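Undergrad: model this:
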Amino acid sequence: MSRSGPRTAVRTARTARTVGLLAGDVGHPLLAACSEILQAGGHRVVAAGEPADVLLLKARTPQALEHARQVEAAGTPVLNSAASTAFCQDRVAMAQLAVEAGLPFAATSGPVRLADLAVERPSVVKSRYSRRGDLVARVGGADDVRRLAETWGEEPVVVQDLAPAGGWDHKIWVVAGRLFAQLRHSELAAGPPRPPRPLAVEALPVGYRDLALTVGEVFGLDVYGVDVLDVGGRPLIVDVNAFPGIRGQAGAPEALAALALAAAEGRHTPRVVAVGAAV
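TA: Below you'll find the predicted structure:
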């Protein structure tokens, strides 16, 4: 339960609903606040595995995805869908689909085993499969690759050019079409880390709002995050995340609770990526 004070309850005029949570940490601030709102409105929040009218899928393990697929097959809506969640774990598939859709996505090469990687200019190396504790690192040459290979030598990775973006990322989160934003100091930037900066959605550069909404359509996501760099005044997407944490964003728990109820009541059908799930 959130201790940040009372929140607005989300009520339904017809019947109470049951919302299931499938997450590595059901006490995550976003989920805890969302649960508080739902419960205050007379709804139930249960752990995955119990009967529910809708399942919120924040976990991304193979076991969680398989459970979500079974839930969907039984007729229960899942947010985000299992197919879309799995697809966004594969950074190779992500880059290919983004390019096919005409999105300004960072040029991505690979996959290649990290120990076999040769880089000729400053680059960003990422695990092919996005997961908790995956590899995301800046490399400047062979010495950096050898250092990483001591721990990650067998890791399948992709490579993106290091974009000149001034060290700050535009973090844009979307919940059922509602946007939230923040400027975050890049983990790849030189120098000590800096705290994130608040960013009003209205202050996003021109075109970023429409770009973020298009990402949801392309990748079949209802709850997601988009990492965008400003490169010479033009946006460059470097990552898409299914069901991110969205910490400290006023209104995000309420938006998530409202989306969960809309899906539970049949007023919203979860999106599904238009291509097969990642391998």
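Undergrad: okay, CA-based contacts and neighbour counts for the rest of this
TA: OK.
Undergrad: on the three-state scheme, residue 65 is what?
TA: Assigned with DSSP: H, G, I helix; E, B strand; the rest coil, residue 65 falls in the helix class.
Undergrad: can you count the residues close to it?
TA: Residue 65 is flanked by 20 other residues according to other Cα atoms under 10 Å.
Undergrad: that one and residue 55, how far apart?
TA: 12 Å (Cα to Cα, to the nearest Å).
Undergrad: what do you get for residue 173?
TA: Distance of residue 173 to residue 55, computed by Cα to Cα: 20 Å.
Undergrad: before we go on, could you also do this sequence so I can check it against the first one:
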Amino acid sequence: MRIPRSNRLKRGLWSAGVMEPRLVILSRGPELYSTKRMFEEAEAAGWSVQILDPLKLTTVVDDNGVKVFNKGWPVDCDAVIPRIGNSITGKGVPIVKAFERMGVIVLNEGGGISSSRDKLMACQMMNERGIPVPITANVGTWQDTRRAISRVGGTPCVVKVTEGTHGSGVFLAHTEQQARQLVYQMLERDMRPLVQEYIKESHGQDVRAFVVGGKVVAAMRRKARGGEFRSNFHLGAKVEKLEIPDKHSEIACKAAETMGLDIAGVDLLESSRGALVLEVNSSPGLEGIEAASGVNVASKIIQHLNRVWEKKVGQGDSSEAPSDQEVNGEGTSDAY
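TA: From the prediction side, this is the model:
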């Protein structure tokens, strides 16, 4: 289903005589659905948009601060939306932080991306804030697996790596022997295994709440197909629209805030003791949520960016007002 664009974003975004604000989307896949949708909506809203591969950018740190270069030219922009995949977190986050040092708007910032990618750190941070999560144990040696299983309520239990996405590295262990075997294999590969409580009531399904700017803008229920217990859209799960309960929404927003994320896909498990946060995704996909909910989520993201931009401009940031020479095309414009 093609989701119509909104024209409301064009009106009153910037004052007369000021150049179009410049947005950089950091993405290794310009052809990907989520990247294309945000590009379309940002352009429709009046942004000058460029998609750049974060791994092909160069950063220079000198006495004048930090500068980012693309193919030898400085990247000058007003805002950045990072789409940093899990596999490039280590290399992508420093690029994001460089843009932060340059003083531009960044949705999401590097610290939030890093925290959300480490499942153990994220679990600890949410627990400190009183956000309900499944009981989780970090196992340092395979001999401790039995104690960990006992702490999370016995088998079946979930065994997963601390860093992974789209359901990779997540297994359902039906016996203690199977769990010990999985933990041993992960440790042998220098991975950090987690043993986590299995929520029987949510077998094969979860709730994805899409949070933008501290509000849930769309939600869906994901249901795995066949005998699969993971409900990730990329694993072929069915998605359906969901009117998310207020309590679920409150938990999702608090989880995104705790991770320091403006844009987040918060995955919730519905248990007998209420909603539990399974994971907070800092680069959530748009295809499934837009199809299921009928909400133009890409537009919601750009609307939030506009509000942040308007606030920054309203505070009189002189860097946002180009000189007469720049407006007339006489100034330096190396990046574009």
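Undergrad: the more surrounded of residue 173 and residue 55 of structure 1?
TA: The neighbour comparison of residue 173 of structure 1 against residue 55 (other Cα under 10 Å) goes to residue 55, with 30 against 27.
Undergrad: counterpart of that one over in structure 2?
TA: Residue correspondence to structure 2 (TM-score structural alignment): residue 55 of structure 1 is matched to residue 80.
Undergrad: cool, and residue 20 of structure 1?
TA: Matched to structure 2 by TM-score structural alignment, residue 20 of structure 1 sits across from residue 24.
Undergrad: quickly find the element holding its match.
TA: Here residue 24 of structure 2 sits within strand 22-26, counting by DSSP states H and E.
Undergrad: go on, residue 110 of structure 1?
TA: Element membership of residue 110 of structure 1 [criterion: DSSP H and E] is strand 108-113.
Undergrad: for the stretch 51-200 of structure 2, which segments count as helices?
TA: Using DSSP state H, counting those that start in this stretch, the helices of the stretch 51-200 of structure 2 run over residues 89-101, 110-117, 119-128, 145-151, 176-188.
Undergrad: what residues in structure 1 pair up with the third one?
TA: When you say that, I think you mean helix 119-128 of structure 2. Counting by TM-score structural alignment, helix 119-128 of structure 2 falls onto residues 91-100 of structure 1.
Undergrad: how close does the matching stretch sit to structure 2?
TA: Here the mean offset of stretch 91-100 of structure 1 against structure 2 after fitting is 1.1 Å, by mean Cα distance after the TM-score superposition for structure 1.
Undergrad: which outside residues touch the strand holding residue 24 of structure 2?
TA: Strand 22-26 of structure 2 has contacts (Cα atoms under 8 Å, 6 or more residues apart in numbering) with 35, 39, 47-54, 76-84.
Undergrad: against which helices or strands is the helix or strand following that strand packed?
TA: Under the assignment DSSP H and E, the closest C-terminal helix or strand after strand 22-26 of structure 2 is helix 33-44. Other helices and strands packing on helix 33-44 of structure 2, by 3 or more Cα pairs under 8 Å, 6 or more residues apart in numbering; DSSP states H and E, are strand 48-52, helix 297-314.
Undergrad: buried residues in stretch 273-290 of structure 2?
TA: By neighbour count on 16 or more other Cα atoms under 10 Å, the buried set for stretch 273-290 of structure 2 is 275-286, 288-290.
Undergrad: same thing with stretch 183-199 of structure 2?
TA: Buried residues in stretch 183-199 of structure 2, counted by 16+ other Cα under 10 Å: 183-184, 186-187, 191-199.
Undergrad: same check, this time on stretch 119-128 of structure 2
TA: Buried-residue list, stretch 119-128 of structure 2, by 16+ other Cα under 10 Å: 119-120, 122-123, 125-126.
Undergrad: in strands, which of the buried residues of stretch 273-290 of structure 2 fall?
TA: 275-281 (DSSP state E).
Undergrad: which one among those residues gets closest to residue 99 of structure 2?
TA: residue 281 (20.9 Å; Cα to Cα).
Undergrad: wait, the closest one touches residue 118, no?
TA: No: Residue 281 of structure 2 sits out of contact with residue 118 when judged by Cα atoms under 8 Å, with a separation of 10.5 Å.
Undergrad: for residue 248 of structure 2, give me its contacts.
TA: Counting by Cα under 8 Å, 6+ apart, residue 248 of structure 2 touches 268, 275.
Undergrad: tell me which element it falls in.
TA: In this structure, residue 248 of structure 2 sits in helix 246-259 according to DSSP H and E.
Undergrad: okay, buried residues for that helix please.
TA: 248-249, 251-259.
Undergrad: moving C-terminal of it, what's the next helix or strand?
TA: Remark: after helix 246-259 of structure 2, the chain's next helix or strand is strand 263-271, criterion DSSP H and E.
Undergrad: could you tell me where that following strand falls in structure 1?
TA: Counting by TM-score structural alignment, strand 263-271 of structure 2 lines up with residues 223-231 of structure 1.
Undergrad: quick one: average offset of that stretch versus structure 2, please.
TA: The superposed stretch 223-231 of structure 1 is, by mean Cα distance after the TM-score superposition for structure 1, a mean 1.0 Å from where its aligned residues fall in structure 2.
Undergrad: in that stretch, what's buried?
TA: So stretch 223-231 of structure 1, judged by 16+ other Cα under 10 Å, has buried residues 223-230.
Undergrad: also stretch 132-147 of structure 2?
TA: Residues 132-139, 142, 145 are the ones in stretch 132-147 of structure 2 that count as buried (16+ other Cα under 10 Å).
Undergrad: dump the residues you listed to JSON lines, plus distance to residue 65 of structure 2.
TA: Formatted as JSON lines, those follow (distance: Cα to Cα, whole Å):
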{"residue": "132", "distance to residue 65 of structure 2": "41"}
{"residue": "133", "distance to residue 65 of structure 2": "40"}
{"residue": "134", "distance to residue 65 of structure 2": "43"}
{"residue": "135", "distance to residue 65 of structure 2": "44"}
{"residue": "136", "distance to residue 65 of structure 2": "41"}
{"residue": "137", "distance to residue 65 of structure 2": "42"}
{"residue": "138", "distance to residue 65 of structure 2": "39"}
{"residue": "139", "distance to residue 65 of structure 2": "41"}
{"residue": "142", "distance to residue 65 of structure 2": "46"}
{"residue": "145", "distance to residue 65 of structure 2": "48"}
